[in-house]
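A.B. asks: here is the input, now give the coordinates:
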Amino acid sequence: MEEMQMSEELFRLLDGSRMVSKQGDAMMLLTVTEDHWPHVAMISAGEILALDRQQLRLALWPGTTTTGNMIRTGKATLAAFIGGRAHYVRLLLDQLPELPDAEYPRARFTATVAASRTDTAKYADILTGVTIRLKNPAEVLKRWEKTHKELLR
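C.D. replies: Just a heads-up that it's a prediction; the model follows:
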């Protein structure tokens, strides 16, 4: 069943708190290219921030295929695998203005949950989704903290 808000479990992952414990968490961000092919990118917990269960902010590298697709279509789907469940969230996007004083320039978006679905498999347990290991955790966590602050502006 689809809902108009993300699950509480996904919200807690994306709420911007306890980032040290979330540094290995990554999700898939799906968009559609100009020639109508699905495009998949990874997004980390430091590049997305849930304001509540219906509103998010995203900070992406400018000039990427994903960023271009999001600007063009105003849509994306977030796929996250946590707690033994798959979470699929359709997002309606609006680009936010650039921050001229941003330490880490990003294409920033506000997102509204258009539909959200949580899925499990009756015949199997989902053990993990995308897990990453940061090469320089102190540097990246500092950048994520600043990115989240800039997403709130």
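A.B. asks: alpha carbons only for contacts and neighbour counts from here, please
C.D. replies: Fine.
A.B. asks: pretty sure residue 84 sits against residue 129.
C.D. replies: No: with contact defined as C-alpha atoms under 8 Å, residue 84 does not reach residue 129; the gap is 9.2 Å.
A.B. asks: looking at those two, which is more packed in?
C.D. replies: Just comparing residue 84 and residue 129: by other C-alpha atoms under 10 Å the higher neighbour count belongs to residue 129, 18 against 15.
A.B. asks: chain neighbours aside, what residue packs nearest to the more buried one?
C.D. replies: Of all residues not flanking residue 129 in the chain, residue 81 sits nearest, at 4.8 Å (C-alpha to C-alpha, 6 or more residues apart in numbering).
A.B. asks: helix or strand right after the strand ranked longest in the chain?
C.D. replies: Longest strand in the chain, counting residues (DSSP state E): strand 107-119. For strand 107-119, the following helix or strand on the C-terminal side (DSSP states H and E) is strand 130-131.
A.B. asks: pull the residues that contact that following strand.
C.D. replies: Strand 130-131 is contacted from outside by 24, 25, 26, 27, 28, 81, using C-alpha atoms under 8 Å, 6 or more residues apart in numbering.
A.B. asks: compare with the first, here's sequence two:
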Amino acid sequence: MSQFLGSTLTEELLKRLSGDDIASQTGKAILVVSVDDHGWAHPAMLSYHEVVAKDRSRIDLTIGKTSTTAKNLKRTGKITLLITDAGLNYYLKGTANELRDALEGIPFMSLFRVEVEQLLEDQEPDALITSGVTFSRPEKQEVGVIVQRIFQSVKKEPL
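C.D. replies: This is a model prediction of the structure:
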């Protein structure tokens, strides 16, 4: 059963989402859920390169500007992030507002700022979480360049 922790990130989550040690999060996904125009939960995945905590109550994230998730966030502003990895499992609920319709030099990505409203932890003592969702990218230089440009754009966005 999940436990309400408050309306700010824990130190552990702030460190994990700060982007300061992005290499340790490479290949790990953050699940995000928005609400579609029929009231259904709409899942999507982001990499840690697309999600950066600015402080304990604000997180910036980039989303494909024509995606259903971006359209849902513009319409409702509601988002839930599932941050799951070995030994940890958090649900972060917040309100998202679009800061930029396009990132500089990356016109297909929008920038949103999420204000944290609820942070819940879900850890069952008899059901240890052993991993989160992981992925691998093709070893293409152009993909790596775009990923790094996206990360740098989100990281440098002022509070």
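A.B. asks: send over the TM-score of the superposed chains.
C.D. replies: Laid over one another, the chains give 0.89 as their TM-score (TM-score structural alignment, normalised by the length of structure 1), with 152 aligned residues with a C-alpha RMSD of 1.8 Å.
A.B. asks: the counterpart of residue 97 of structure 1 in structure 2 and residue 79 of structure 2, how far apart?
C.D. replies: If you follow residue 97 of structure 1 across to structure 2 using TM-score structural alignment, you land on residue 100. As judged by C-alpha to C-alpha, to the nearest Å, residue 100 of structure 2 and residue 79 of structure 2 stand 17 Å apart.
A.B. asks: which one's more surrounded, those two?
C.D. replies: Using other C-alpha under 10 Å as the criterion, residue 100 of structure 2 and residue 79 rank with residue 79 on top: 23 against 15.
A.B. asks: so which residue is dead centre in structure 2?
C.D. replies: residue 51 (4.3 Å; C-alpha atoms, centre = their mean).
A.B. asks: wait, what's in contact with the residue mapped onto it from structure 1?
C.D. replies: In structure 1, the residue equivalent to residue 51 of structure 2 is residue 48, according to TM-score structural alignment. Neighbour list for residue 48 of structure 1: 14, 56, 57, 58, 59, 148 [criterion: C-alpha under 8 Å, 6+ apart].
A.B. asks: contact partners of the top helix by length along structure 1?
C.D. replies: Taking DSSP state H as the criterion, structure 1 has its longest helix at helix 137-151. By C-alpha under 8 Å, 6+ apart, the surrounding residues in contact with helix 137-151 of structure 1 are 16, 19-20, 23, 46-49, 57-59, 99, 102-104, 108, 134.
A.B. asks: also stretch 96-116 of structure 1?
C.D. replies: So stretch 96-116 of structure 1 is contacted by 2-7, 53-62, 67, 87-95, 143, 146-147, 150-151 (C-alpha under 8 Å, 6+ apart).
A.B. asks: can you select the buried ones from these in PyMOL?
C.D. replies: Applying 16 or more other C-alpha atoms under 10 Å to these, the buried members can be selected in PyMOL as follows:
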select buried, resi 5+6+7+53+54+55+56+57+58+59+60+67+87+88+89+90+91+92+93+94+95+143+147+150+151
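A.B. asks: ok, back up a step: tell me the angle the longest helix of structure 1 makes with strand 107-119.
C.D. replies: With axes from the mean of the first three to the mean of the last three C-alpha atoms, to 10 degrees as the basis, helix 137-151 of structure 1 and strand 107-119 are set at 100 degrees to each other.
A.B. asks: quick one: distance of helix 137-151 of structure 1 to the chain centre.
C.D. replies: From the chain centre to the centre of helix 137-151 of structure 1 is a distance of 14 Å (C-alpha atoms, centre = their mean, to the nearest Å).
A.B. asks: next one: stretch 17-26 of structure 2
C.D. replies: 12 Å.
A.B. asks: what stretch of structure 1 does that stretch fall on?
C.D. replies: Going by TM-score structural alignment: stretch 17-26 of structure 2 matches residues 14-23.
A.B. asks: now do the same end-to-end measure for the matching stretch.
C.D. replies: 12 Å.
A.B. asks: re the thing from before, and the longest strand of structure 1 against structure 2, how far off on average?
C.D. replies: Mean deviation of strand 107-119 of structure 1 relative to structure 2 after superposition (mean C-alpha distance after the TM-score superposition for structure 1): 0.8 Å.
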